[in-house]
Structures are given as structure tokens and as C-alpha cells.
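> please find the sequence and the predicted model below.
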Amino acid sequence: MIERAQREIAETLVPAGVVSDSWAAFVGTVLTALDSANDPVVRRLVLIEGPAVLGWIDMWRAQEPLLHSIAAMREPFEFDRQGPSIHTSIRARLLVAAVEEAMLYLPHTDDLKRDHKIVQAEVRTLLESAGLPGP
């Protein structure tokens, strides 16, 4: 059940068709991942009960499809204008970790609707100030 929920999340993260603006696609994917925390099934199974019941190692394995989507999401930012960039790659990974943490926070809030808007605004601020290649 958890693996299926993870797979469904991962499928929503993959852009449909060719992406002409990798930064816009990255931001869109990040916000879509964050929106998945609004789904009661995702909240309950993936973000609350899954880690508690399975433990983090098994949960990590169940997240395999989601992790592949996240890796694909980061891929355009593994390079900067001069070529491969370890700094850009690390920055992109840290941004993804911040989004994952936000997703873990949302199921435990007493006002999901209010806090989702706040978290989404903060994630946008992080993305805009990250200095990753983009417009």
C-alpha cells in the first residue's frame, strides 16, 4: 500500500512532455511534491504511519520510485554554466531535503490549510534565493 502511494506520488512529479524551462519544471515539481501532503492517504500512510510501522530503512526502500523522480528533478542543476558543479548539486539536494522536511511537518499541524500556504511560500522563498541556474 505504501509503495503504491509512493509510486503514485512519483508519477505526478514527472513532467508531461518536453520541458523547455528546467527551472520552472523544478519549481513546479517541488510544489507538486509539497501538495501531495494534502492527500489524506499520503499523509497517513507515507508521512505518519509508514515510518512509524516500517522504520526508516524499509520506508527508504519503499520510497525508491519517489527518489528516482527526485533525482531526475535535480538532474538539470547538476551543472552550472562552466559544466559539472558539485556546489550546485549539493544545493539542489539540500532544497529537496527541505521540501521533504516540510512534507513531514504538514501532517502534524493543527491547521493544514493555513500551514500549507505558509510552508509553500517559505519553500518558494528558499527556491528563489537558492541561486540555482534558472531565469
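Received the coordinates, thanks.

> going forward, measure contacts and count neighbours with C-alpha atoms only.
Fine.

> and the gap between residue 22 and residue 30?
12 Å (C-alpha to C-alpha, to the nearest Å).

> more crowded one of those two?
residue 30 (22 against 18; other C-alpha atoms under 10 Å).

> wait, the more buried one touches residue 100, no?
No: between residue 30 and residue 100 there is no contact under C-alpha atoms under 8 Å: 9.4 Å.

> next one for the comparison:
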Amino acid sequence: MINVTCAIIYFGSKIIVTQRSKEMKLPLKWEFPGGKLEIGESEESCIKREIKEEINIKIEILSKLTNTIHDYGEFQVNLIPFIARHISGDIMLTEHHTYKLLDPAELLHLDWAEADLPIVEELLKIKL
């Protein structure tokens, strides 16, 4: 089981979503940005580090959503989602193909990585 953090990051009323590159597992699927939890690292430290490394911004964590466990066949993921807001930095992708800033209602129109779908659904049920 791979423990992975991800962040639903608000830029005002918009949310950033990232598209995986052609070289990554699950190529060209959409996801909330994040990455693998390292040994001895807290979930909160992990998501802040990963967001800085992957998209070059600093975030403030606002809350945590429900973890999602998904079996992709050759690997299992425990996806640990956080709601956050952008506090500084300009978006600069280091691993992903592209990104979009979307209204929450637009999220369901993307081809999501399967582990992210329950997070999208939970997000759309809550009011911030």
C-alpha cells in the first residue's frame, strides 16, 4: 500500500487540478496534486513539501477529508486528501502535463484517476 497525500487547493473560488504526464502511471488522468509520504514524515509536512516540489507554491492547510483506498491491480493507494488555499508563489509544473483552475461544479467533467473520484464527490457535498 502506497500512502499518498493530495491537496484540493483553492485560488480564490477556483481549484487547481493537474493532469498526469504521459510517462507517469495512469497517464493523462486528472488528479489533485500531491505525492508519496516519506518515512517519519507527517501527512501535513508531506503535502506542503510535495506541493512546493510539484507546482512551486506554498499552501495553508484548512481541513482534511476522508482517506480513499483504491486498488489499481498492480498497486494499492491510500490517498490522504487535504483542503488548502494558495498563500504564495506562481504555478510552475515540474512533473505534470498541464493544469486547470476550475470552479467546483466543473470537476466532474474530467477524466479522473480512480482514487481521486471519491474525493471529488465528497468535496462537492460540503460547503466551504
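Sure, I can see it. All values derive from a computational prediction rather than experimental measurement.

> any idea what the TM-score is?
Counting by TM-score structural alignment, normalised by the length of the second structure, the TM-score of this superposition works out to 0.26. Behind it: 62 aligned residues with a C-alpha RMSD of 5.1 Å.

> so what secondary structure elements neighbour the longest helix belonging to the first structure?
Determined from DSSP state H, the single longest helix within the first structure is helix 86-105. Under the contact criterion of 3 or more C-alpha pairs under 8 Å, 6 or more residues apart in numbering; DSSP states H and E, helix 86-105 of the first structure touches helix 22-35, helix 64-74, strand 79-80, helix 112-129.

> buried ones in the longest one, by neighbour count?
Just to be clear, that refers to helix 112-129 of the first structure. Applying a neighbour-count criterion of 16 or more other C-alpha atoms under 10 Å, the buried positions in helix 112-129 of the first structure are 112, 116, 119, 120, 123, 127.

> kindly reformat the residues you listed as TSV containing distance to residue 57 of the first structure.
Shown next, in TSV, are the buried residues of helix 112-129 of the first structure (distance: C-alpha to C-alpha, whole Å):
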residue	distance to residue 57 of the first structure
112	27
116	27
119	27
120	28
123	27
127	29
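
> which of these sits closest to residue 83 of the first structure?
Residue 83 of the first structure has its nearest neighbour among these in residue 127, at 21.1 Å by C-alpha to C-alpha.

> surely that closest one touches residue 95?
Yes: with contact defined as C-alpha under 8 Å, residue 127 of the first structure counts as touching residue 95 (7.2 Å).

> tell me how many other residues crowd residue 52 of the first structure.
With other C-alpha under 10 Å as criterion, residue 52 of the first structure counts 12.

> hang on, it in a helix?
Yes: counting by DSSP: H, G, I helix; E, B strand; the rest coil, residue 52 of the first structure is part of a helix.

> flag every buried residue along the helix or strand harbouring residue 8 of the second structure.
Mapping residue 8 of the second structure onto the secondary structure by DSSP states H and E places it in strand 2-11. Going by neighbour count (16+ other C-alpha under 10 Å), the buried part of strand 2-11 of the second structure is 3, 4, 5, 6, 7, 8, 9, 10.

> show me where the second structure has helices.
43-55, 117-125.

> out of these, deepest packed?
Of the helices of the second structure, the one with the most neighbours on average (mean count of other C-alpha atoms under 10 Å) is helix 43-55, at a mean of 19.

> show me what that helix is packed up against.
Checked by 3+ C-alpha pairs under 8 Å, 6+ apart, helix 43-55 of the second structure has strand 2-11, strand 34-36, strand 58-64 packed alongside it.

> turn those into TSV, including distance to residue 79 of the second structure.
Shown next, in TSV, are these (distance: least, C-alpha to C-alpha, whole Å):
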stretch	distance to residue 79 of the second structure
strand 2-11	5
strand 34-36	9
strand 58-64	11
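
> between those, which gets nearest to residue 43 of the second structure?
Closest among these, once you apply C-alpha to C-alpha, is strand 2-11, at 6.7 Å.
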